[in-house]
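Undergrad: This is the structure alone, sequence omitted:
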């Protein structure tokens, strides 16, 4: 996958006539969104696109509350428009969650999920983000999260020697 940014129309030039705005593509028609859904569906081995879409929305909404500042803005810019809206619409969390607590919070949002299935779901979504948004941004995001999140993004986490 490649780094994708939501389409931003150019501002109108002074004195130009602007045509009425037309709605953007629906998420199912947005090629970048379809690419993300397909990547998550493959990574998580989900049976349907709808299942993969649902998992993406739950995981990104949970992540959106824990990524703040420039990293949150840059993450939203690098994601397909639908995914960016999910991240950007979240109210920042008042308490930082450990990686295990984060997975538990996702489990609470998915009917019938267990911590094990939620960890699979989280890893299926977050694991496809590095090629999409770039390793530099993922590193910046991980720097603001508590230890333990790197594995959820498919990275090895090295801890300093005691």
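TA: Structure received. As the structure is a computational prediction, the values presented were derived from the model and not from experiment.

Undergrad: C-alpha only now, for contacts and for neighbours.
TA: OK.

Undergrad: How about the contacts made by residue 37?
TA: Neighbouring residues of residue 37 by CA atoms under 8 Å, 6 or more residues apart in numbering: 49, 52, 53, 56.

Undergrad: try it against this one:
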């Protein structure tokens, strides 16, 4: 998937006003995801994302993964975007369902396997959220 297509899908799913807004939200969500998954997995994911999104993920990658739940994930996204937590939930879903479309199934499984089951719904995989 090309960068412009990725942003167009995020924009449509998130009902954002512009590609720039979709890019800003995408970078924020991916930066928080990078804090939650292992550095190696973050690198693997970055290699499958288009354009500057992979670079954003690499730049945000900490030395090791932090362990936090989904509510903290939303809080961190909200902090980065200046939005309410409820809006951050919408934002995370718009971006991560697009990530699920853009990467291989094997890579998606590896990312989801590093997260508590509640995260799966954000990737459009509600059946894995049990």
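TA: Received the coordinates, thanks. Not measured: the values here are computed from a predicted model.

Undergrad: Quick TM-score on the pair, please.
TA: Aligned and superposed, the two chains score 0.89 in TM-score terms (TM-score structural alignment, normalised by the length of structure 2); 128 aligned residues with a CA RMSD of 1.6 Å.

Undergrad: how about the contacts of residue 37 of structure 1 in a markdown table, adding neighbour count, secondary structure and distance to residue 121 of structure 1?
TA: Output for the contacts of residue 37 of structure 1, formatted as a markdown table (neighbours: other CA atoms under 10 Å; DSSP: H, G, I helix; E, B strand; the rest coil; distance: CA to CA, whole Å):
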| residue | neighbour count | secondary structure | distance to residue 121 of structure 1 |
| --- | --- | --- | --- |
| 49 | 16 | helix | 14 |
| 52 | 24 | helix | 9 |
| 53 | 22 | helix | 11 |
| 56 | 23 | helix | 8 |
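
Undergrad: Now tabulate those in JSON lines and tack on distance to residue 78 of structure 1.
TA: Listed next are these as JSON lines, based on distance: CA to CA, whole Å:
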{"residue": "49", "distance to residue 78 of structure 1": "21"}
{"residue": "52", "distance to residue 78 of structure 1": "19"}
{"residue": "53", "distance to residue 78 of structure 1": "18"}
{"residue": "56", "distance to residue 78 of structure 1": "15"}
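
Undergrad: Excluding chain neighbours, what is closest to the residue nearest to the spatial centre of structure 1?
TA: The centroid of structure 1 falls nearest to residue 60 when counting by CA atoms, centre = their mean (4.1 Å). Leaving out its chain neighbours, the residue that sits closest to residue 60 of structure 1 by CA to CA, 6 or more residues apart in numbering is residue 87, at 5.7 Å.
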